[in-house]
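**Student:** got a structure for you, letters missing:
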């Protein structure tokens, strides 16, 4: 079903004017952030970025654009109405691999994710620039390697970043072509102060273990995809999406064909029992496909909501012209009230919500591998 409309999408992107110009930095060591399309950019000191990440009610979303030099990306980050993503696939309106996907889902569970989440949230601080943040990255890298070892074809790499020590992590199950189907989650956490405890159980150890369990099941089950599958764990989401911005900038520069990216950020708190598809800064066609997958593999139709500018890593995929979707744990006003505080702990996690996200994620990876 793959067909090429990339050239048209690139042409549309080329028509964007390069009107956005970064303001000059007033001093060394400062970072340039944007809080909206209209925001021309604000230079602040690195440590001041943390103070902008407050409790849920006072959280300010922003994107760190200091290292972004691509005019295409800068224009998309400054345009309310952006060109369509670089579509290289037509998403189906029916599912054709349900039995196969369900066979893998039957091997999934929450016991492993519970142990993983407990381990991740036990770190007193997982900021991307802290010593324990690097320890968390190393623990996760070793865990990913351990699961990947079930299939010799799977590769695992750390993706370094120039501005902070914590690397992102990428695992890859090669397919019969290089088209990419990606699922990702960030694994850093914060409470708004670099020195404060930041357990981050829901935000975002929950999404981290969802992606991890999906890898474990498909690796141990010997799944052989048609399209190449990638599992991403991003550093630095809480300080302006810097990890995912670097990864997707690299993919854009390399000309990689991303069929779909699905974000898993907060999967462990859902009072309504119904996940939500985020409709802003995502691809409407991919969203329709995700809705189909959620309905099939969780047994219920998802709700819809928006989460605002720069709220999570799907915005990085979208800014680089790749089709992105984001399945959230619930409507935004019903998600965990404990995020970005010392109370975002293991005992607040609703494991039925995590299980739904795991079921969806495995279903998505299996189905989309045949796009």
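**Tutor:** Thanks, I have it. Just so it is clear, the structure is predicted and the values come from calculations on it, not from any experiment.

**Student:** alpha carbons only for contacts and neighbour counts from here, please
**Tutor:** Noted.

**Student:** tell me which residues are up against stretch 288-299.
**Tutor:** 91-95, 102, 277, 300-302, 325, 356, 359-360, 363-364 (Cα atoms under 8 Å, 6 or more residues apart in numbering).

**Student:** no, scratch that, I was asking about stretch 119-127
**Tutor:** 132-134, 136, 188-190, 194-201, 205, 236, 345-346.

**Student:** which PyMOL command selects the buried ones in these?
**Tutor:** Command for PyMOL that selects the buried part of these, burial taken from 16 or more other Cα atoms under 10 Å:
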select buried, resi 132+133+134+136+188+189+190+194+197+198+199+200+201+205+236+345+346
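
**Student:** restricted to strands, list the contacts of stretch 119-127.
**Tutor:** Judged by DSSP state E, those include no members of strands.

**Student:** most neighbours of all the contacts of stretch 288-299, which one?
**Tutor:** residue 325 (31 neighbours; other Cα atoms under 10 Å).

**Student:** assumed it was part of a strand.
**Tutor:** Yes. With DSSP: H, G, I helix; E, B strand; the rest coil as the criterion, residue 325 is assigned to a strand.

**Student:** then this one, side by side with the first:
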């Protein structure tokens, strides 16, 4: 089903996670010894349920597609794989929503977990599922895209699995975008559609390349530092601080703070939404290569990224 709001044709620009607009900096966040609030208690329970084996299963299933290039006929079956896994986790509301741009079309996958309160911001937990080779227009070459970005999708699906039986006051959407590698086409379409009939501000947590740790084993928490709507910076940085604290409380990951850039949170930021991301940082030699395979990932690291994401959602869903 196509979006009701048409997506204007955009120039073909290729996001590149290797070149942030400003460097990430190390932050010293200490583990809290006492965490007795309901959100903290929920977060502590959720992180115990994360399975590295479940994450590996999703990465291997998505990487088994010869390619997930947006222009490939395999993009549809890849979307259906995600639908199937979300349905198996117990979600009845999973849909494929189509978009069109420049003579091309594909689907985003949207899974909605209704919240118990209608007056809290919707949380969007998202990642892109398309992949590519160095030649962004080559839709036939082998492109397993294990780290970029089956890793992010796996974390989203694992978070959905863990959260399935949990009552949250905020509605949470788990969204997998196509068209990211062509210039954020899928996320631009979805952000426009969400805001076409209202002005609600969403909380957007994006995961793009979270399966291969850098040499120092850190995670980069990405926050909004200016961009199209400076007025949402403070809320983004506050939510980023929640994620940084979650890393200290529930993992041993060192935390870097960096900017949001070149991924699917950007169209939402332009609509005034509060956006953050998690990212492994620069340095993956397999970026946009056939060698970006499941064997190159660290599934304990990916599990930790999933844990800090779950903890952040728990806090945001109960306290915002």
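**Tutor:** Done, it's in. All of these numbers come straight from a predicted model, not from anything done at the bench.

**Student:** residue 108 of structure 1: which of the contacts of stretch 288-299 of structure 1 is nearest?
**Tutor:** residue 359 (7.9 Å; Cα to Cα).

**Student:** I'd like to know which elements the strand ranked longest in structure 2 is packed against.
**Tutor:** Secondary structure of structure 2 per DSSP E: the longest strand is strand 104-113. Judged by 3 or more Cα pairs under 8 Å, 6 or more residues apart in numbering; DSSP states H and E, the packing partners of strand 104-113 of structure 2 are helix 75-88, strand 94-101, strand 172-177, helix 185-195.

**Student:** ok, residue 169 of structure 2 to residue 316 of structure 2 distance?
**Tutor:** Per Cα to Cα, to the nearest Å, residue 169 of structure 2 is found 10 Å from residue 316 of structure 2.

**Student:** what's the counterpart of residue 126 of structure 1 in structure 2?
**Tutor:** Using TM-score structural alignment, the equivalent of residue 126 of structure 1 in structure 2 is residue 68.

**Student:** what does the longest strand of structure 2 rub up against?
**Tutor:** Taking Cα under 8 Å, 6+ apart as the rule, strand 104-113 of structure 2 contacts 70-71, 75-76, 79, 82-83, 86, 91, 93-100, 164, 171-179, 186.

**Student:** next, the angle from it to helix 75-88.
**Tutor:** Angle, strand 104-113 of structure 2 to helix 75-88, by axes from the mean of the first three to the mean of the last three Cα atoms, to 10 degrees: 10 degrees.

**Student:** how about strand 104-113 of structure 2: buried residues?
**Tutor:** 105, 106, 107, 108, 109, 110, 111, 112, 113.

**Student:** repeat for stretch 136-153 of structure 1
**Tutor:** For stretch 136-153 of structure 1, the buried set under the neighbour-count rule, 16+ other Cα under 10 Å, comprises 136, 137, 138, 140, 141, 144, 145, 147, 148, 149, 150, 151.

**Student:** ok, of those residues, which one's closest to residue 313 of structure 1?
**Tutor:** The closest of those, once distances to residue 313 of structure 1 are taken by Cα to Cα, is residue 137, at 17.4 Å.

**Student:** so what does that closest one match up with in structure 2?
**Tutor:** Aligned counterpart of residue 137 of structure 1 in structure 2: residue 79 (TM-score structural alignment).

**Student:** residue in structure 1 matching residue 317 of structure 2?
**Tutor:** When structure 1 is aligned by TM-score structural alignment, residue 317 of structure 2 is paired with residue 369.

**Student:** would you list every one of the helices in the stretch 51-200 of structure 1?
**Tutor:** 71-76, 98-105, 111-122, 131-148 (DSSP state H, counting those that start in this stretch).

**Student:** show me what contacts residue 277 of structure 2?
**Tutor:** Contacts of residue 277 of structure 2 (Cα under 8 Å, 6+ apart): 205, 206, 207, 208, 221, 222, 223, 260, 265.

**Student:** helices or strands up against the longest helix belonging to structure 2?
**Tutor:** Criterion DSSP state H: the longest helix present in structure 2 is helix 299-319. Contacts defined by 3+ Cα pairs under 8 Å, 6+ apart place helix 299-319 of structure 2 against helix 38-47, helix 52-63, strand 123-128, helix 151-163, helix 233-250.

**Student:** so which of the ones you listed is nearest residue 281 of structure 2?
**Tutor:** Using Cα to Cα, the nearest of those to residue 281 of structure 2 is helix 151-163, at 13.4 Å.
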